[in-house]
Every structure is written in structure tokens, then in C-alpha cells.
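*Asks:* Quick one, what's the 3D model for this:
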Amino acid sequence: MTGILDALAERLPPGAVVTDPDVVAAHGSDHAPFCASGTALALVRAASTAEVSAVLELASEHGVPVVPQGARSGLTGGANAVEGCLLLSLERMDAILGIDTTEQIARVQPGVVNADLSAAVAGHGLYYPPDPASWEWSTIGGNAATNAGGLCCVKYGVTADFVRGLEVVLADGRVVRTGRPTAKGVAGYDLTRLFVGSEGTLGVITEITVGLRPAPEAPLTAVAFFASARAACTTVTELMASTAPRPSMLELMDRASVDVVRRYRDLGFPDDAEAMLIMQSDRGAGLAPGDLDRFAGLAAAHGGDALVAADAAEGELLLEARRSLAIALERAGSFLSEDVCVPRAALADLMEGVAAISARHGLAITCTGHAGDGNMHPTVLFDADDPDQVARSARAFDEIMELGLALGGTISGEHGIGLVKRDWLETELGAVSLDLHRGIKDLLDPKGILNPGKVITMEGRRR
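*Replies:* A predicted model of the protein is given here:
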């Protein structure tokens, strides 16, 4: 192993290779519980595509695994170290290379923070819609690697819907460009979509060209409280099935989620509500009020008590409960957050099924998420120092995965697979599809050095 460290020292600038065990260990995992992480050989802080290429070329020659990393804000173990690997950090590649207002695109390096890109393009009257909950610290490279979603997906779509092209370093160090900056283009296979969401298992993304939109007007907000989760879900399905324009946000929080937030910060919401919907419209002062009134009317028809914000500032206050949930969960103790996505017609069944799992295992499980997409985040709360609770939380996780699939859904709407859900992937995909996945991995990474063991395992590959 010292051979590759010497070779890296020769090819890379001073300070790029870090072997201090404390520093390396601090970069050994993301935010996922229940995920093993190995001891990495070194942390490599790359500052250019050429440096990434050199790292992968040498790693391929020496047969050393490489785990690409961004801000390590993921929740599935996708950035966790494997034994004897190089942790390849892309955080230093944080330049916005260009903003083209004519074509409405931006070229960025993978280490650019989502919020920084959003602020930069806003200065040109443009908008980058994908906004994962971690948008203030997650990077565009990590967003692309996991095909991240966010609160505005219901109207605008996920990261893949905005990635027009990529620069990717392959496992042997070769560099390939995929896609194109034009608004349209269908020449050849869609390699861009292949790499987006591949979680660093097929190549390392070193540049992203993203499409932008004209900046919308400041959104207006409404909130509605319901006596049952099913009533809230019925409101969602009727709103989304209507011919009315889509909301720019439609979020659902169950009672357990609101209670967790209340313990962190009391926002004055009613104590007896079993579910809360938050809806936004960004169609401007002339149209948004009508959208909110339509939502309030639907909510009332299902027993909901709706409140329409008077202005954007009041709307931000109503949205604070949703934005505060992540911090509130962290303060509540250990948790395992999931992101099953089901057809909207099955949303109520998912909510009630999660509540039943919570009761069966005697564990608090919050259920909140992007109701307009059917993408919910059941989050199991447990005491990490109690072995019985840890075991029950693992069983609850499996039952949530099983429930999502039984309802015609998927095990991941936006978080990715990583390590946490890898063993469930074949259940969803089936043996033939999984074999195709392994074939693609084998073609692009024949030595198996790129983020090995994540997303899929190569055992059982039929050649």
C-alpha cells in the first residue's frame, strides 16, 4: 500500500494526500446509521480533473478501491470508507465555471454547494430548482451522484431533470464528456442519465452542466391541519389529480413529526392535529392567491382547517416547521430516515401502515415528506445504547421497505441505495435487471475499484 502513497505524492501537489489517522477517520462515513465503515488508507483532496484522473489511474494500477466524497451529507452510507481505500474528496473543486444567461445553463465543479449555486444564478434572474433538505451544505456533485430531490420536486423535478451534461473520470483515469449544453440532443445512448444517480460506482463526476429556469416570483403559502392522515392524503390526491396548475411545494407532516418539532420549537400549531399539509404556489401575486384558495377549499371539504399566509414572510413562518424537522430529529436522539415513494393513491395506506409498524415495535416513527410526489420519509427514532431498541428499529426499517414495495412503490425516491438499502435492491428490480446492473458495472469498472459494495454487490454475476 505504501507504493500507491509514494506514487500519489509524486503526481499530486503537496498536501493533497492526507494520512493523519484522525483526519482520515473523520471523513470515514456519512450520516447513515447501521452502516459499517472500514479504515481508509488515505484521504486525497483533489483540486482538478487532472488530479482526479491521476488518482484513478494509479488506483487502477495498484488495485486500490476509491470512495468518492462530497459533503458527506448522505443518509445511506454511500460515502462510507471501505477497508484500505482512498477517500477521494471533491470539496476543493468548488468553482462555478460559468453562467450562460442566453442558454440558461451553468457549468459547475462538483464541490459547489447547492445554496451557493442558487444564490449565484439568482443574481442573474435565474433559478436552479432542485433543493434537497441539505441544500445549504450538500454539493452539486453529490446531488448528481444520488439524483437528489427536494421540496420543489412536485413542480420542477429532480436533479436528473436539470443535468444536461457531465465530465466524468472513469475507473482507469480516462476522462469522458457526456450530454451537451443544448436544450435538445438525442445522439447516442443517454450516458448522462446513466452516471446521474450511480453513487460513484461507475465514474467520478468532475463537472456538471445544469439547466436553469427564469426565477419565479416569491411563493405564497397555505397550511391546513387535519383530524386524520387519511383526510390529508385524500386532499393531496384530489389536488394533484385536478387540472389546476401544480403547486410549487406540497409537504405533509404527521402528528409525530409535528410533536418532534414542537419539542424543539413551539410554532403555535394545534395540539390535536393528526396531520399537516403545507402548500406553496410561485405563480405570482395575480395567480397564487387563487391556487391557495383552491387548496383551502379542498382541505375544508375533507375536514381540514386551512390558514392562508398574508404574505411571503408569514409563509416562511408556516414553513419553518418543515425546515426545522431535521434539526429537531437530531436533537431527539438516534434516528434512521427512509424515503420510500408510492403512488399518490397509496399515500394514505403508507401513512397508516407506518403508524401500525410504529405501534407494533413500540418505537416512535415520524412520517413526513413530499406528499405531491408520494415520496415520504418515515424516520425511526431509537436509543442507540439500547440493543433491544436497535434491533427493533432494524426490523421496523425492513417492514417499511416491504410496505412501500407492496403498495407499488420504490425503496428510494431520492436518498439513493448506498449500503443501507443494497440488500433490498434485488427485491425491487428482480434478478434480470440486477444482472444488467452488474454487467454495466463490470464494463465501466472491470477491476471493481469504484465505491465497491455500494448500490449492488457483484456476487452472482452471470457472464
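*Asks:* alpha carbons only for contacts and neighbour counts from here, please
*Replies:* OK.
*Asks:* Give me the distance between Ser29 and Ala36.
*Replies:* 9 Å (Cα to Cα, to the nearest Å).
*Asks:* Reduced to three states, what does Leu97 come out as?
*Replies:* Three-state call for Leu97 (DSSP: H, G, I helix; E, B strand; the rest coil): strand.
*Asks:* Any idea how many residues pack against it?
*Replies:* For Leu97, the count of nearby residues is 12 (other Cα atoms under 10 Å).
*Asks:* all strands of the stretch 51-200 of the chain, in order?
*Replies:* 66-69, 86-89, 96-100, 105-108, 126-127, 163-169, 175-179 (DSSP state E, counting those that start in this stretch).
*Asks:* on that earlier part again, quickly list what's touching both of Ser29 and Ala36.
*Replies:* Residues touching both Ser29 and Ala36 by Cα atoms under 8 Å, 6 or more residues apart in numbering: Asn80.
*Asks:* Look at those two and report which has more neighbours.
*Replies:* Counted by other Cα under 10 Å, Ser29 and Ala36 do not tie: Ser29 has more neighbours, with 24 against 14.
*Asks:* I'd say that one and Ser37 touch.
*Replies:* Yes - using Cα atoms under 8 Å, Ser29 is in contact with Ser37, at 6.4 Å.
*Asks:* anything in contact with each of these two?
*Replies:* With Cα under 8 Å, 6+ apart, Ser29 and Ser37 have common neighbours Asn80, Ala81.
*Asks:* Where do the helices of the stretch 201-350 of the chain begin and end?
*Replies:* According to DSSP state H, counting those that start in this stretch, the stretch 201-350 of the chain carries its helices in the segments 229-241, 255-264, 288-301, 312-332, 347-361.
*Asks:* Which secondary structure elements does the helix or strand that comes right after the last one sit against?
*Replies:* If I follow you right, that is helix 347-361. Sequence order places strand 365-370 as the next helix or strand after helix 347-361, per DSSP states H and E. The contact analysis (3 or more Cα pairs under 8 Å, 6 or more residues apart in numbering; DSSP states H and E) places strand 365-370 against strand 249-254, helix 255-264, helix 347-361, strand 375-382.
*Asks:* Ala9 reaches Gly3, doesn't it?
*Replies:* No - checked against Cα under 8 Å, the pair Ala9 and Gly3 is beyond contact range at 10.0 Å.
*Asks:* between these two, which one's more packed in?
*Replies:* Comparing Ala9 with Gly3 by other Cα under 10 Å, the one with more neighbours is Ala9, at 13 against 9.
*Asks:* and this one, so I can compare the two:
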Amino acid sequence: MDVMDVKDGAGEDDLSPRLYASLLAGLPAEALLTDPEVTASYATDMAAFCAAGTPAVVALPRTVEQVQHVMRTATALRVPVVPQGARTGLSGAANASDGCILLSLVKMDRILEINTVDRTAVVEPGVVNAVLSRAVAERGLFYPPDPSSWEQCTIGGNIGTASGGLCCVKYGVTAEYVLGLDVVLADGRLLRTGRRTAKGVAGYDLTRLFVGSEGSLGVVVQAVLALRPAPPRQLALAAEFPSAAAACEAVCAVMEAGLTPSLLELMDRTTVRAVNALGKMGLPDTTEALLLAAFDTPHAPEDLAAVGELCAAAGATAVVPAEDEAESELLLQARRMSLTALDALRPATMIDDVCVPRSRLAEMLDGTAAIARAYDLLIGVCAHAGDGNTHPVVCFDPADEDETRRARESFDEIMALGLALGGTITGEHGVGVLKKEWLARELGPVGMEMQRAVKQAFDPLGLLNPGKLF
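*Replies:* Modelled structure (predicted):
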């Protein structure tokens, strides 16, 4: 059955008033937005080249029961539902479908519990990442996942896209910290997955299945998250290199030496210059690659000294350790502003998210530079180098038809390069609309068949986030 078929034979012309009246039976009027200008402002996330439809309504529930009512209404009327967080995503996963309910969860923003003995937090999906991080820090605890958009992005969105961040090299990604979930299914039933215990292997791991599912299997309404003891404040160093290949050699040497930095980030020449232009950071324009390393251990100075020696051996032209936490934060601020700085170079950007084995990182960066030359485009790369997760940023002018075509083609070339190097088309941004054709190439026909079977089991009518992933 098509997701837009209406029960009892009603036609499309009378669907909208029926839909609104049905939703109003379980939500207050202020939780429903129908003004076309307002709903249009909710229709997309931050990804370029991703089509979006025209939503019928935006629903802003505050309770689990209200989310259940939305899903029961959607099932009864066969209306698609697109779950949303803060819409900071970069793959079009939160983009509207024509006639859909945009189910925005930003009003469900309570931290319900912080348990210092169990080292867990229980939160609603609209809690902003930075708000949670600061709240647990006040209790001597640490929530490690820290996407670049951590001041705006929500925990629900982080779970939906299995997001990462700067500290993944040591602490891992969001999936490692989600112990359990409350999920409203497509038909409105409430499913509880996972546990609150330190370990548990009862049945299939449905919690992990929902992490990264981009709202296509159910709507997360509560999460139990693992926390860690707060580490010491980190100290950082910056190392300048005459080539990206030399910087990648240093990355491999650091990992091979058994060191565990809390952060190991790389910026290419284009990115360094963009950061200088935006933030007046005083970074050397002559560097071809800048590597940032940090440690949050009691012996951080000794660890940084060891990294400095490895960088020098790999050909670094300068190694500059920070003298204190303030200098360290200044260095790390340069990396945090890199995407914003690249975005300022041209009217639009496409941010890729290709992850390769660390041993192939130099080939990924050199290959991306070759693609930039071949397509006569400005492409800057910043990377979670310790993970092999690169973010090539294609800068272009959407008003220039030829440049836009070249930007799209270069984006595809970069993904093809990543797969050829044994990597993946997305390390932390998700598939959404942007990369669904590439998902099929990565997973193959058998993998795609199993993915669709899982989707069918949870959402047989295809109501949840249709047109995303596959």
C-alpha cells in the first residue's frame, strides 16, 4: 500500500484537514504548525544537493504519549512521518517528504537522571549535546561524543546518525555510549531496548540497530547513556608538515607506537588558510598540513613529547606544544572552526564524510587533492586523522551551473576513492538522501536485501522517513 493512501477512501484534498483534526485530538494547538512559511523553515537539514518535499504539518510533542498519538494518527491515515532533531545533519536525513508530518523532538529536552554510581544519564531526545556534557561535568562525569555542532545538535539526532566527533580516536562514537532506548514504533507501540546495567546480552542487540537508523525504524523518545569519569584537562600540540603525506606518516607512527591521544586531527593547506582568514589565528600559511594532537592523561606532557618526536621524524618543519590549557584550547579552536571557515570561502559547500583505514589516509588526501585539480575546484580537507575519517569540503557557487555540476561529480569521485581504498561512504554523518545510491554500492545486493527486510519488519507500511537510506 502506498504511504499516501488514505483510510476509508478519503481523497488527498481532504487529507490535510482530517490530519490536523486527528492530531489536535492528542496534542495542544501550539504543538502543531501549519503556516506554509513556518513549515518550510523546518523542511531541510544542512546538506546541499538534497531534495526536500512540502510537509503537511510540523508536530512538536512534549511527551511520549503525544509522540505515540502522532504515530497512531499517521498509521491510521497512511501519512509519512519524518523525525527531526536540531536539523544540523549533513546528509538530508531530516528533509521533508511531500505531505508528511515533520515530527520535531526538540521540545522533549529534559535530562531525567544523572546517576554517579552507575555512571549513566537518562535523557529525552531533544537534549542538546553541550547541555548534557556540561550537566554531567558538574557531577564529575564525562559524556565523550562531541560532534562539531555540539552546541546545537541534539542527543536524538546524534543517535539517529550515529555521530562521532573530535575525541573518537580515544573514546569512540555515539554507539558506544547508548545502553538502552525507549522507541515509539510506526504503529504507536512503545518499545524498550537495552539495559541500565554495566553489561547484558539478552537477545538481539536492538539498541545498536536503532543507532544510526536515521529515524527509519522508530522514534527515539528516551535514551540511557553511559558516562565516564571526567578526565584531566587536555594539553595539545600543533605540528606543521611540508606535505599531507608526511602528516599522515606521523599519524601512523603515533598509532603504531601504542599512544592513545584524546584527539588527533589534521587540516590541509586549504583549511589552514581558511581558518586564518576567518579567525585570524596566526597559523602559518606556508604549511601544507597541520596536525593537532592532545592528551587528557596525568602524564600528558610526556605523551606530547613522544608525539613531537614522531612528528619530527616524519618530517615536521615545526612542532609547537601548548604551554597550558588556555593555549591548548586556542589550538583546538582552530580545528573546531574549520568547517565554518571553509564554508565562508564560497557561497555553498558539500561536506563529504569518507572514512578509510588509517594506513590509507595519505592516499585519501592525495587522491582528494588530485580530484580538486581535475575538476578545477577548491576542496579543503579536515580529518579525524586518528580514525581515518576525512571530511573533504567541496566549495562552489550554486549560481554557476557548470561549477555546481563539477562539485557534484567531484563529490562522487571522492566517495568512489574512499571505497577503492577499503573505506566507507560515511563515518559519522549518515546516508540520508545524499548518499543512498552509494549505500547500495558499499553494501551490495545481499546486504541491501537484509537492510530492507529489517525496515519491513519494523515499518511495514513504509511511513517512517521514506526515501532515506534506500
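*Asks:* TM-score for the pair, please.
*Replies:* TM-score for the superposed chains, counting by TM-score structural alignment, normalised by the length of the first structure: 0.97, backed by 453 aligned residues with a Cα RMSD of 0.7 Å.
*Asks:* Point out the most buried one among the strands of the stretch 51-200 of the first structure.
*Replies:* With neighbours defined as mean count of other Cα atoms under 10 Å, these peak in mean count at strand 66-69, which reaches a mean of 29.
*Asks:* Where does that one end up in the second structure?
*Replies:* Taking TM-score structural alignment as the measure, the second structure aligns residues 81-84 with strand 66-69 of the first structure.
*Asks:* before we move on, what about stretch 219-232 of the first structure?
*Replies:* Across the second structure, the stretch matching stretch 219-232 of the first structure (TM-score structural alignment) is residues 234-247.
*Asks:* and if you look at stretch 342-362 of the first structure?
*Replies:* Under TM-score structural alignment, stretch 342-362 of the first structure corresponds to residues 356-376 of the second structure.
*Asks:* what does the matching stretch contact?
*Replies:* Stretch 356-376 of the second structure has contacts (Cα under 8 Å, 6+ apart) with 244-245, 248-249, 251-252, 378-379, 381, 385-390, 392, 406-407, 410, 413-414, 417-419, 421-424.
*Asks:* at 6 Å instead, please
*Replies:* Applying Cα atoms under 6 Å, 6 or more residues apart in numbering, the external contacts of stretch 356-376 of the second structure come out as Ala245, Cys248, Ile379, Gly388, Gly423.
*Asks:* For the second one, give me its contacts.
*Replies:* It refers to Cys248 of the second structure. Cys248 of the second structure neighbours (Cα under 6 Å, 6+ apart): Ala362.
*Asks:* hang on, the earlier thing: any idea which of the helices and strands packed on strand 365-370 of the first structure gets closest to Ala273 of the first structure?
*Replies:* helix 255-264 (6.5 Å; Cα to Cα).
*Asks:* with the second structure superposed, average distance for that closest one?
*Replies:* Compared with the second structure after fitting, helix 255-264 of the first structure deviates on average by 1.0 Å (mean Cα distance after the TM-score superposition for the first structure).
*Asks:* and the angle from that helix to helix 312-332?
*Replies:* 90 degrees (axes from the mean of the first three to the mean of the last three Cα atoms, to 10 degrees).
*Asks:* Against which helices or strands is helix 255-264 of the first structure packed?
*Replies:* helix 312-332 (3 or more Cα pairs under 6 Å, 6 or more residues apart in numbering; DSSP states H and E).
*Asks:* neighbouring contacts of the helix it packs on?
*Replies:* Contacts of helix 312-332 of the first structure (Cα under 6 Å, 6+ apart): Leu220, Thr221, Val261, Tyr264, Ala309.
*Asks:* change it to 8 Å
*Replies:* Helix 312-332 of the first structure has contacts (Cα under 8 Å, 6+ apart) with 133, 218-223, 251, 253, 257-258, 260-261, 263-264, 267, 278, 309, 335, 381.
*Asks:* angle of that helix against strand 365-370?
*Replies:* 150 degrees.
*Asks:* Enumerate the positions of helix 312-332 of the first structure that are buried.
*Replies:* By neighbour count with 16 or more other Cα atoms under 10 Å, helix 312-332 of the first structure contains the buried residues Gly315, Leu318, Leu319, Ala321, Arg322, Arg323, Ser324, Leu325, Ala328, Leu329, Ala332.
*Asks:* what residue of the second structure takes the place of the fourth one?
*Replies:* Using TM-score structural alignment, the equivalent of Ala321 of the first structure in the second structure is Ala334.
*Asks:* How about Arg395 of the first structure?
*Replies:* Match for Arg395 of the first structure (TM-score structural alignment): Glu409.
*Asks:* Just give the number of residues close to that match.
*Replies:* Using other Cα under 10 Å as the criterion, Glu409 of the second structure is surrounded by 13 other residues.
*Asks:* after superposition, how close is the helix or strand where it lies to the first structure?
*Replies:* For Glu409 of the second structure, the host element (DSSP H and E) is helix 401-420. After superposition onto the first structure, helix 401-420 of the second structure lies on average 0.3 Å away from the residues it aligns with, using mean Cα distance after the TM-score superposition for the first structure.
*Asks:* Any figure for the gap between the residue mapped onto Ala50 of the first structure from the second structure and Thr73 of the second structure?
*Replies:* In the second structure, Ala50 of the first structure lines up with Glu65, judged by TM-score structural alignment. Counting by Cα to Cα, the separation of Glu65 of the second structure from Thr73 of the second structure is 12 Å.
*Asks:* Looking at those two, which is more packed in?
*Replies:* For the pair Glu65 of the second structure and Thr73, the greater number of neighbours falls to Thr73 (22 against 16), based on other Cα under 10 Å.
*Asks:* Show the contacting residues for Ala186 of the second structure.
*Replies:* Counting by Cα under 8 Å, 6+ apart, Ala186 of the second structure touches Met71, Arg72, Thr75, Leu217, Gly218, Val219, Phe458, Asp459, Leu463, Leu464.
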